[in-house]
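[1] What would the 3D arrangement of this be:
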Amino acid sequence: MYRFLLRPRWLAFHLLVLVLIPSFVLLGRWQFGRYEERSASSSLATGNLAAAPVALTSLDTPGGTVPASVRFRGVTASGHFDPAHELLVRRRVQNGQPGFFVLTPLVTADGTAVVVNRGWVPMGPTAETPPEVPPAPLGEVTVTGRLRQSETEDSTGINDRPGLPPRQVLLIDTPGIGKGMPYELFGGYVELTAQRPASATAPEPVPEPDVGGGGGLNLAYGVQWWLFIGIAIGGWIMLIRREARDLQTERESTTASGAVPAPGH
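    A predicted model of the protein is given here:
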């Protein structure tokens, strides 16, 4: 009865199922790997956000690189702001509005500086109109904020380009920004959350970053791919049984009528 399984179209169907099953296994394993990776990253970021602030110099150095393991960690630094070298970061959206981040170097006692993202300001009435930026406070200040890694095109998806208006940038690229500064910059930058003494007016604070849900979608997709394995096998068995049943019905009908069954049946 099951000789039909050796027909060319059935052999092709068997081959398709044999290809799909390991493919679904690999896709499921890949999604589970992404789930574990994102869960670990989310847990690390959540822990860093909740940790007590430490001195900036304990996690970052001038000309250094901020490792991913300490991103979003709270840090403190003291010095005076240098408004003469303040920069605006274009194309930053907050509260559903386009605007700018305000980057002001904080010069420390040893003459090095850290870029501080003081917050967000909305764009002007036109693209050519400079935004209104609250001035940085004068004198000695102590800032507290989230330590962030220098931005790149790959990490942000933003394509950097030349020809921008003076003192405007597209990326918070501290090595690139440092080339135009009269002092050495720390490798990362600080996203301001508090300042002593506080300013009477200031840019709008940048909200706490969304660290994600730990890869829940990847877990769901992994389960989905593995469910497809059962569907593929179940469908394969169902089609075989239906074909065998149809052939059996046809054979019984042919026998009852006295006709000779067709070859291969």
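[2] Only C-alpha atoms from now on, for both contacts and neighbour counts.
    Fine.
[3] Residue 123: how many residues sit nearby?
    21 (other C-alpha atoms under 10 Å).
[4] Identify the residue nearest it in space, chain neighbours excluded?
    residue 99 (4.4 Å; C-alpha to C-alpha, 6 or more residues apart in numbering).
[5] which residues touch that neighbour?
    Each residue near residue 99 by C-alpha atoms under 8 Å, 6 or more residues apart in numbering is listed here: 90-93, 120-123.
[6] same thing but at 10 Å, please
    88-93, 120-124, 127, 131 (C-alpha atoms under 10 Å, 6 or more residues apart in numbering).
[7] quick one: which of the residues you listed is nearest residue 246?
    Distances from residue 246 to the contacts of residue 99, taken as C-alpha to C-alpha, are shortest for residue 93 (63.0 Å).
[8] Any idea how many residues pack against that closest one?
    Residue 93 has 15 neighbours, counted by other C-alpha under 10 Å.
[9] any idea how far it is from residue 51?
    Separation of residue 93 from residue 51 (C-alpha to C-alpha, to the nearest Å): 27 Å.
[10] sorry, back to before: quick one, which of the contacts of residue 99 are buried?
    88-92, 120-123, 131 (16 or more other C-alpha atoms under 10 Å).
[11] helix or strand for residue 177, which one?
    Under the criterion of DSSP states H and E, residue 177 resides in helix 174-178.
[12] Name the residues of that helix that are buried.
    Quick answer for helix 174-178 (16+ other C-alpha under 10 Å): 174-175, 178.
[13] Same question for stretch 41-59.
    41-42, 44-46, 48-49, 53, 56, 59.
[14] Among these, which ones are in helices?
    Members of these lying in helices (criterion: DSSP state H): 41-42, 44-46, 48-49.
[15] nearest to residue 163, of those?
    residue 45 (35.4 Å).
[16] surely that closest one meets residue 147?
    No: look at residue 45 against residue 147 with C-alpha atoms under 10 Å: they stay out of range, at 11.2 Å.
[17] Give the residues shared as contacts by those two.
    With C-alpha under 10 Å, 6+ apart, residue 45 and residue 147 have common neighbours 70-73.
[18] Mind picking the two most distant members of the residues you listed?
    Greatest spatial distance among the shared contacts of residue 45 and residue 147 (C-alpha to C-alpha): 70 and 72, at 6.4 Å.
[19] I have a second one here; can you model it like the first so I can compare?
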Amino acid sequence: MHRYRFLLTRQWVVLTLVAIALIPAMIKLGFWQEHRYQERSARNQLVSDALNADPVPVERLTSPGHTVTSGERYHTVTAKGRFDTGHEVVVRRRTNSDDAIGYHVLTPFVLTDGKVLLVNRGWIPANGTSQSAFPEIPAPPRGELTVTGRLMPDETTAASGIKDLKGLPDRQIMLISSAQEARRLDAQVLGGYIAQTAPEPKGDTPEPIGPPGKEDAPLNYAYMIQWWLFAAGVPVGWWVLVRRELRDRIEAARRPSEDPEPAAV
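    All right, here's what the predicted structure looks like:
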């Protein structure tokens, strides 16, 4: 075993310690990616189940002051009533499918029992460069009708990353909050809001908000396998380096000395 004494040198001790530290770190990263994979797969299944569920009346899932849960999110709901365009607001800094910046149109929908449902009717472009003027908004259908949409929770800065700025122009907001709208309207507002899917707008405006996309869970699975392969490869790579170092040392010992010949007198 004296041939492996070089492993006690400073260089090889440091290299071995680094390799030993990398193995559990990579295994831990693999388990973290596995957790992310399971989490995203469960979330995708939850979204799929909600989108494929049969429509239900909105008041079966939410009520004034209710917090929409992850299990209720994206469920298709229906509501009967009329739009109140006089209290309509726009939600700033929203993008469409082409990443163009504009507004979401949030219109109160007064139910037959007097409660109010917030309806996000879709996206409209900003009018010119001014952000203070209220944009022109296509009118919704008049009179009593039935709307259908995907139930969504109230927006928060923590979930969206959007700051709830104050001092905005009249009838403009940053985040959709049923509690804030209840105070503004002085009415009983159902918790959350809906992203309208029917009836479809005339002239394709406001532009309807598309369904949520699936999170890339398979990518986390690939990362999980990758980290565990790295962990398995560390000792293999360490041993390859050891064998290479040993071979180089043996070959160096076998080479004849190359002492210079004495000079002729």
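[20] quick one: TM-score?
    The TM-score (TM-score structural alignment, normalised by the length of structure 1) is 0.90; 254 aligned residues with a C-alpha RMSD of 1.9 Å.
[21] Just tell me what residue 209 of structure 2 corresponds to in structure 1.
    Per TM-score structural alignment, the equivalent position to residue 209 of structure 2 in structure 1 is residue 206.
[22] And for residue 66 of structure 2?
    Here residue 66 of structure 2 is matched to residue 64 in structure 1, going by TM-score structural alignment.
[23] residues near the closest residue to that match other than its chain neighbours, how many?
    Closest residue to residue 64 of structure 1 apart from its sequence neighbours, by C-alpha to C-alpha, 6+ apart: residue 187 at 4.5 Å. By other C-alpha under 10 Å, the residues close to residue 187 of structure 1 number 23.
[24] how much space between residue 187 of structure 1 and residue 7 of structure 1?
    From residue 187 of structure 1 across to residue 7 of structure 1, the span is 67 Å (C-alpha to C-alpha).
[25] go on, residue 48 of structure 1?
    Distance from residue 48 of structure 1 to residue 7 of structure 1, counting by C-alpha to C-alpha: 62 Å.
[26] Just to be sure, the match of residue 209 of structure 2 is in a helix?
    No: read with DSSP: H, G, I helix; E, B strand; the rest coil, residue 206 of structure 1 is coil and lies in no helix.
[27] which residue sits closest to it, ignoring its sequence neighbours?
    Per C-alpha to C-alpha, 6+ apart, closest to residue 206 of structure 1 is residue 119, 5.4 Å.
[28] Aligned to the residue nearest to residue 64 of structure 1, what sits in structure 2?
    Aligned partner of residue 187 of structure 1 by TM-score structural alignment: residue 191.
[29] so who does that match touch?
    59, 61-68, 116-118, 151-154, 177-179, 182.
[30] Report the secondary structure state of residue 144 of structure 1.
    Relying on three-state DSSP, one would call residue 144 of structure 1 strand.
[31] Looks like it contacts residue 106 (just checking).
    No: if you go by C-alpha under 10 Å, residue 144 of structure 1 and residue 106 don't touch, sitting 11.7 Å apart.
[32] Trace residue 153 of structure 2 over to structure 1, please.
    By TM-score structural alignment, residue 153 of structure 2 lines up with residue 149.
[33] Surely that match is in contact with residue 172?
    Yes: the pair residue 149 of structure 1 / residue 172 is scored as a contact, 8.9 Å apart, by C-alpha under 10 Å.
[34] list the residues that contact both of those two?
    188-189.
[35] just to revisit the earlier point, the residue nearest to residue 64 of structure 1 should be in a strand, yeah?
    Yes: counting by three-state DSSP, residue 187 of structure 1 is part of a strand.
[36] ok, which stretches of structure 2 are strands?
    Secondary structure of structure 2, counting by DSSP state E: strands at 56-57, 76-83, 89-95, 101-111, 116-125, 145-152, 172-173, 193-198.
[37] tell me the centre residue of structure 2?
    Centroid-nearest residue in structure 2, with C-alpha atoms, centre = their mean: residue 215, separated by 7.4 Å.
[38] got a list of what that residue touches?
    37, 40-41, 43-44.
[39] Then residue 12 of structure 1?
    Per C-alpha under 10 Å, 6+ apart, neighbours of residue 12 of structure 1: 5-6, 18.
[40] likewise residue 116 of structure 2?
    Contacts of residue 116 of structure 2 by C-alpha under 10 Å, 6+ apart are 63-64, 81-84, 107-110, 178, 181-182, 185, 187-191, 193.
[41] Recalculate using a threshold of 6 Å.
    Residue 116 of structure 2 sits next to 109-110, 189 when contact means C-alpha atoms under 6 Å, 6 or more residues apart in numbering.
[42] Report how many residues lie close to residue 22 of structure 1.
    Counted with other C-alpha under 10 Å, residue 22 of structure 1 comes out at 13.
[43] repeat for residue 219 of structure 1
    Neighbour tally, residue 219 of structure 1, other C-alpha under 10 Å: 19.
[44] counterpart of it in structure 2?
    Checking with TM-score structural alignment, residue 219 of structure 1 has residue 221 as its match.
[45] and the gap between residue 79 of structure 2 and residue 196 of structure 2?
    According to C-alpha to C-alpha, residue 79 of structure 2 stands 11 Å off from residue 196 of structure 2.
[46] who's more crowded, those two?
    Higher neighbour count among residue 79 of structure 2 and residue 196: residue 196, with 24 against 19, using other C-alpha under 10 Å.
[47] wait, doesn't the more buried one sit right on residue 118?
    No: counting by C-alpha atoms under 6 Å, residue 196 of structure 2 sits too far from residue 118 to count as a contact (9.8 Å).
[48] So for residue 144 and residue 106 of structure 1, which sits in the more crowded spot?
    Neighbours of residue 144 of structure 1 and residue 106, each counted by other C-alpha under 10 Å, are more numerous for residue 106; the result is 26 against 22.
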